[in-house]
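> 3D model of this:
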Amino acid sequence: MRIIYYINIKGEAKLLPEDKTNAPKIPSKRQNAILTDLADYLISAKGYSLNTIRSYQNDLIQFFRFLRRRFGQVDRDCPFEAIDISPIDFSLLSAVQLADIYAFLGYASVQRGNGNTTRKRKTAAIRALYHYLTVVLQLDMSDPTQNLEVPKIKQRDPIYLTLDEAMSLLNAIDGRNKERDLAIVTLFLNCGMRLSELTNLRLKDIQDETLHIVGKGNKERDVILNDACVNALEAYYPIRKQQIERIEAQSDKVVKVDDHLFLSSRGRGISNRMVEGMVHKYILKAGLDANKITVHKLRHTAATLMYKYGQVDIRTLQKVLGHENVSTTEIYTHIEDDDVRAALYKNPLAEFSPK
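All right, here's what the predicted structure looks like:
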């Protein structure tokens, strides 16, 4: 049975059997067979995550709507979001030239306020589309993205918590879910996990103090748990067991036990949004800047503290964080600047001036 990846009206990726008659369909104006087939390819052959597929789908829906308007296939008065993309076919896509793509990226920048990072992702989505059409399907068309330049992104130093701030955050955790929440934040701060990596953890992913993580693009890595992580998890396991027993006792039906490591109050895997809300609450309680510190900044914190205090070399840090390219990891070497500056000022000749 063929599996189709639908993107519903909320932008959620759903895996649905092709012959499932009650399957929720995306609105027809957002539906296009080429996008569905591309999603099949990117997930099954390239191992892209559902989050990436969702972003690419939305980017290409915008691109398709822009093309229909640019090529005069819709009335100029038709609202952009109402443009039907179902008529987009191979013939229209084969007529696209490099100038059309740059026009779309210009529209994304000026009309939609997209920055370089977002436009870089849109560029990647369009490239993936034409790679699929010209290389995978081997259609008789040219690839207009061959000379497409990627928007340059100015690398910014990552925002992170200092050691004292990280300790304050951990000490702020309390309440009825203290053990669970403490285990979550401890893993973030010690293992440098991404949000989706944590919420997708299963019980089986922890074996002999080793954490098995499935990261971006389904790339797998193993991280050794330190004492803080082991202690936090051991404190959480009995609470998790009691929670499941309580849910089973309150239900008249057979309860299917969720194997996610971290559970919500209903006994289901905790969601990304729940974790974000929980972390936000404790950031405020710790007196930290909630506008700057997010869940992902805890990953930055783990990387920075490992590099600064753990004397971890850049290649090891790359492996721990699951970065494909070491250049991504190199942003954490910024913390050396403060140390170098302090060392220079401590030089006994720092205040020397010729007479």
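> when you work out contacts or count neighbours from here on, use the C-alpha atoms and nothing else.
Will do.
> the residue lying closest to Glu220 once chain neighbours are set aside: how many residues sit nearby?
Of all residues not flanking Glu220 in the chain, Val214 sits nearest, at 4.5 Å (C-alpha to C-alpha, 6 or more residues apart in numbering). The tally of other residues near Val214 (other C-alpha atoms under 10 Å) stands at 18.
> now for Val214: which residues touch it?
Contacts for Val214 (C-alpha atoms under 8 Å, 6 or more residues apart in numbering) come out as 197, 220-221.
> output those as JSON lines; include the columns distance to Gln242 and neighbour count.
Formatted as JSON lines, those follow (distance: C-alpha to C-alpha, whole Å; neighbours: other C-alpha atoms under 10 Å):
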{"residue": "Glu197", "distance to Gln242": "25", "neighbour count": "15"}
{"residue": "Glu220", "distance to Gln242": "31", "neighbour count": "11"}
{"residue": "Arg221", "distance to Gln242": "30", "neighbour count": "14"}
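> from those residues, which land in strands?
220-221 (DSSP state E).
> using CSV, lay out the contacts of Val214 together with distance to His260.
CSV is the format used below for the contacts of Val214 (distance: C-alpha to C-alpha, whole Å):
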residue, distance to His260
Glu197, 12
Glu220, 17
Arg221, 18
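> run this one through as well so I can compare:
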Amino acid sequence: MGARVEEAAAAAGTRAGVGADDRAPLPDALAGPLEDYLRDLRLRRGLSPHTLRAYRTDLLGLLVHLHEHGVDDLADADLRDLRGWLAAEQAAGRARTTMQRRSAAVHGFFRWAEQTHRLPTDPSAALRSPRPHRRLPETLSQAEAQQLLEDAIAIAREDGGPVGLRDVALLEVLYATGVRVAELCGLDLGDLDRDRRVLRVFGKGAKERSVPLGVPALDALESWLARGRPALATAASGAATFVGERGGRLDPRVVRRIVHRALRTVDGAPDLGPHGLRHAMATHLLEGGADLRSVQEMLGHASLATTQIYTHVTDERLRSAYLQAHPRA
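Model (predicted):
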């Protein structure tokens, strides 16, 4: 069990985007299945390094718990062991959403182990976890979104450089399309269809979808591609639509900094980050009369239930407006 123990854990971590220093000394019968499962997720489902890292973190926590409690073979883990791990996580003060995510990761792992005949049965089948509180996502008002983009345009005009053009373009695209940060950074030059005014986007699990692009967003993107990108592009840029100041494909962390900085210019706006622009796009579409199924397709949600949270946001706004305006509310 010696040499392959750390090699398996390190290999699993490397493929998931986690460095070798983060590995855990697990026995083969635990580290091996984890390595194989992560490889399967990467190759079969095309999950991103960020998602794989989350799976690894959650499952590694469980496997370390099993190892510390004398379970050194996946086949020996039972429902009581899994419940003990969740209880320990809850006692450590984990949030309900974290508990739900980790429980889902465990279900997926053991279901895969049963389906691939590594286990005769799935011990997680009867595992339950706390249901997360369904909180309404904070979002921008339409006026705040408009102010955000107007401020960004004014700053870009004052600056006059390629970075300003890029920042306006990415803010416009995020709000116009509701794409995720990773999807924005993954855009290539060939993904823009100017005639149809749509972007081709590769979402979670490498699923492809087309999202419409409004005229202001298209104009900002065209300005960036014509006058901004050529000033920053290098051999390292490849086909990337958005590039950093050194020419490489733009990093999601840079996009987050840009969005946070832009939001600080809007009085009273919540500091939401890029995902907040995604929420705003969906909420404003529904407020304008778009149907839920169309919004689901634009956001790339696998389930309509995920999109339905935005109906609650719009309902809350309607209720608030009613209470403020109706004389007999």
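> need the TM-score from the superposition.
Put the two chains on top of each other and the TM-score (TM-score structural alignment, normalised by the length of the second structure) is 0.85; 305 aligned residues with a C-alpha RMSD of 2.5 Å.
> let me know the closest of the contacts of Val214 of the first structure to Gly277 of the first structure.
Using C-alpha to C-alpha, Glu197 comes nearest to Gly277 of the first structure of the contacts of Val214 of the first structure, at 16.8 Å.
> list the contacts for the closest residue in space to that closest one that isn't next to it in sequence?
Of all residues not flanking Glu197 of the first structure in the chain, Gly215 sits nearest, at 5.9 Å (C-alpha to C-alpha, 6+ apart). Applying C-alpha under 8 Å, 6+ apart to Gly215 of the first structure gives the contacts 194, 197, 221, 322.
> which residues in the first structure form helices?
Using DSSP state H, the helices of the first structure run over residues 33-44, 50-70, 90-94, 98-110, 116-131, 163-171, 178-191, 195-199, 227-250, 272-285, 295-309, 314-321, 326-329, 336-346.
> mean shift of the fifth one relative to the second structure?
Translated: helix 116-131 of the first structure. Taken against the second structure, helix 116-131 of the first structure registers an average deviation of 1.5 Å after superposition, with mean C-alpha distance after the TM-score superposition for the first structure.
> now do the buried residues in that helix.
116, 118-123, 125-127, 129-131 (16 or more other C-alpha atoms under 10 Å).
> what about it, distance to the chain center?
16 Å (C-alpha atoms, centre = their mean, to the nearest Å).
> what do we get in the first structure for Lys211 of the second structure?
Residue 211 of the second structure: Val, not Lys. In the first structure, Val211 of the second structure lines up with Val223, judged by TM-score structural alignment.
> look up how far Leu15 of the first structure lies from its match.
Distance, Val223 of the first structure to Leu15 of the first structure, by C-alpha to C-alpha, to the nearest Å: 30 Å.
> who's more crowded, the two?
Shown here are Val223 of the first structure and Leu15; by other C-alpha under 10 Å, Val223 has more neighbours (19 against 13).
> quick check: the nearest residue to the more buried one once chain neighbours are set aside vs Lys297 of the first structure, distance?
In space, and not counting its chain neighbours, Val223 of the first structure is closest to Leu211: 5.1 Å by C-alpha to C-alpha, 6+ apart. Distance from Leu211 of the first structure to Lys297 of the first structure, counting by C-alpha to C-alpha: 21 Å.
> check Arg341 of the first structure too.
24 Å.
> ok, and the closest non-adjacent residue to Ala29 of the second structure?
Asp73 (4.7 Å).
> burial check on the one you found, number of neighbours?
Neighbours around Asp73 of the second structure, by other C-alpha under 10 Å: 17.
> and it, how far is that from His67 of the second structure?
In terms of C-alpha to C-alpha, Asp73 of the second structure sits 8 Å off from His67 of the second structure.
> what do you get for Leu79 of the second structure?
15 Å.
> out of the two, which sits in the more crowded spot?
Neighbour tally, Leu79 of the second structure and His67, criterion other C-alpha under 10 Å: the higher count belongs to His67, 17 against 14.
> got a list of what the more buried one touches?
Taking C-alpha under 8 Å, 6+ apart, one finds Leu26 in contact with His67 of the second structure.
> just want the most central residue of the second structure.
Closest to where the C-alpha atoms of the second structure average out (C-alpha atoms, centre = their mean) is Arg180, at 6.4 Å.
> give me every residue that touches it.
So Arg180 of the second structure contacts 174, 203, 274-275, 278 (C-alpha under 8 Å, 6+ apart).
> report the buried members of these.
174, 203, 274-275, 278.
> what is the most widely separated pair among the residues you listed?
Taking C-alpha to C-alpha, no two of those sit farther apart than Gly203 and Pro274, at 15.5 Å.
> follow-up on the earlier one: what's the residue nearest to Val223 of the first structure in contact with, if anything?
With C-alpha under 8 Å, 6+ apart, Leu211 of the first structure has these contacts: 205, 222-225.
> equivalent analysis for Lys216 of the first structure, please.
Applying C-alpha under 8 Å, 6+ apart, the residues near Lys216 of the first structure are 48-49.
> can you tell me how far it is from Leu139 of the first structure?
For Lys216 of the first structure, the distance to Leu139 of the first structure - C-alpha to C-alpha - is 29 Å.
> what lines up with the residue nearest to Val223 of the first structure in the second structure?
That one, Leu211 of the first structure, aligns with Leu199 by TM-score structural alignment.
> same deal with Ser94 of the first structure?
In the second structure, Ser94 of the first structure lands on Ala75 (TM-score structural alignment).
> quick one: residues contacting the counterpart of Glu114 of the second structure in the first structure.
Matched to the first structure by TM-score structural alignment, Glu114 of the second structure sits across from Thr134. Counting by C-alpha under 8 Å, 6+ apart, Thr134 of the first structure makes contact with 140-143.
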